[in-house]
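**Student:** My questions concern the predicted model and sequence given below.
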Amino acid sequence: MPGWSGRRVYGWEPGDPAGPLAGHAYVELHGGPLDGQLLDVTGWSAEELAGGALLATSTGLWGPGGRSDYVPDPAAPTRRYRWNGDTP
């Protein structure tokens, strides 16, 4: 996980490890309210990875209860998801 040490992982709470865990797979989130965070995709199937992720966030356009849509980045579909907008 070169360059990912100490990066924030989506969904982790205070007291959780400070960065990504060895042996886990991550994609980097680009753009939108979760920009720069890592998403743990350990165990996701190829179909799940191709579908992207709809992630809960209180910092998006819709505030608490809203979600941000992240889709695979065509330039690096297995390593990076790009923001595709917010939804309530």
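**Tutor:** Nice, I can see it.

**Student:** C-alpha from now on. contacts and neighbour counts both.
**Tutor:** OK.

**Student:** Report the secondary structure element holding the spatially most central residue of the chain.
**Tutor:** The centroid of the chain falls nearest to residue 39 when counting by C-alpha atoms, centre = their mean (3.4 Å). Counting by DSSP states H and E, the element that carries residue 39 is strand 38-40.

**Student:** Okay, buried residues for whatever helix or strand comes next after that strand please.
**Tutor:** Tracing the chain past strand 38-40, the next element assigned as helix or strand by DSSP H and E is helix 46-50. For helix 46-50, the neighbour count (16 or more other C-alpha atoms under 10 Å) marks residue 49 as buried.

**Student:** Alongside the first one, take a look at this:
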Amino acid sequence: MDEAEFLRGRVYGADHDDAGPRPDRVYAELVGGPLDGLLLDVTDRTEREPREVALTTEIGRYGPGGRSVYVRRGGDGRRFDWRGDTPGTS
């Protein structure tokens, strides 16, 4: 199993021992980029909240502390598309 297969269907930011989705939460799928296939918990997020998220990741272009930027897909709040990586903020 490669890293991409291992990550698919897991929840971004969840503890590795308990990274599966929970039935009482709402998730969006991250599409493309280094976090492709991970689920983002959007349970408390409204449609009016920012459509863009910058998620910390060690496997993006900028390594540890870098961020991958995902934007909510128009008309489909259940998917966030990758837009690129950015260096972390100091």
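**Tutor:** Ah, there it is. Worth saying up front: this structure is predicted, and the values here are computed from it rather than measured.

**Student:** Overlay the chains and give the TM-score.
**Tutor:** Here the TM-score for the pair of chains, by TM-score structural alignment, normalised by the length of structure 1, is 0.82; 80 aligned residues with a C-alpha RMSD of 1.6 Å.

**Student:** Tell me which other helices or strands the strand holding residue 39 of structure 1 touches.
**Tutor:** Counting contacts by 3 or more C-alpha pairs under 8 Å, 6 or more residues apart in numbering; DSSP states H and E, strand 38-40 of structure 1 is packed against strand 26-30.

**Student:** Relative to structure 2, what is the average displacement of the strand it packs on?
**Tutor:** Strand 26-30 of structure 1, aligned to structure 2 and superposed, deviates on average by 0.4 Å (mean C-alpha distance after the TM-score superposition for structure 1).

**Student:** Give me the contact list for that strand.
**Tutor:** The contact list for strand 26-30 of structure 1, computed with C-alpha atoms under 8 Å, 6 or more residues apart in numbering, reads 20, 35-42, 70, 78-83.

**Student:** So residue 7 of structure 2 versus residue 58 of structure 2, what's the distance?
**Tutor:** Distance from residue 7 of structure 2 to residue 58 of structure 2, counting by C-alpha to C-alpha, to the nearest Å: 13 Å.

**Student:** er, residue 46 of structure 2 I mean
**Tutor:** Between residue 46 of structure 2 and residue 58 of structure 2 the computed distance is 28 Å (C-alpha to C-alpha).

**Student:** Looking at those two, which is more packed in?
**Tutor:** Set side by side, residue 46 of structure 2 and residue 58 show more neighbours around residue 58, with 13 against 10, by other C-alpha atoms under 10 Å.

**Student:** With structure 2 overlaid, how far apart is the strand holding residue 39 of structure 1 on average?
**Tutor:** Counting by mean C-alpha distance after the TM-score superposition for structure 1, strand 38-40 of structure 1 comes out at 0.2 Å.
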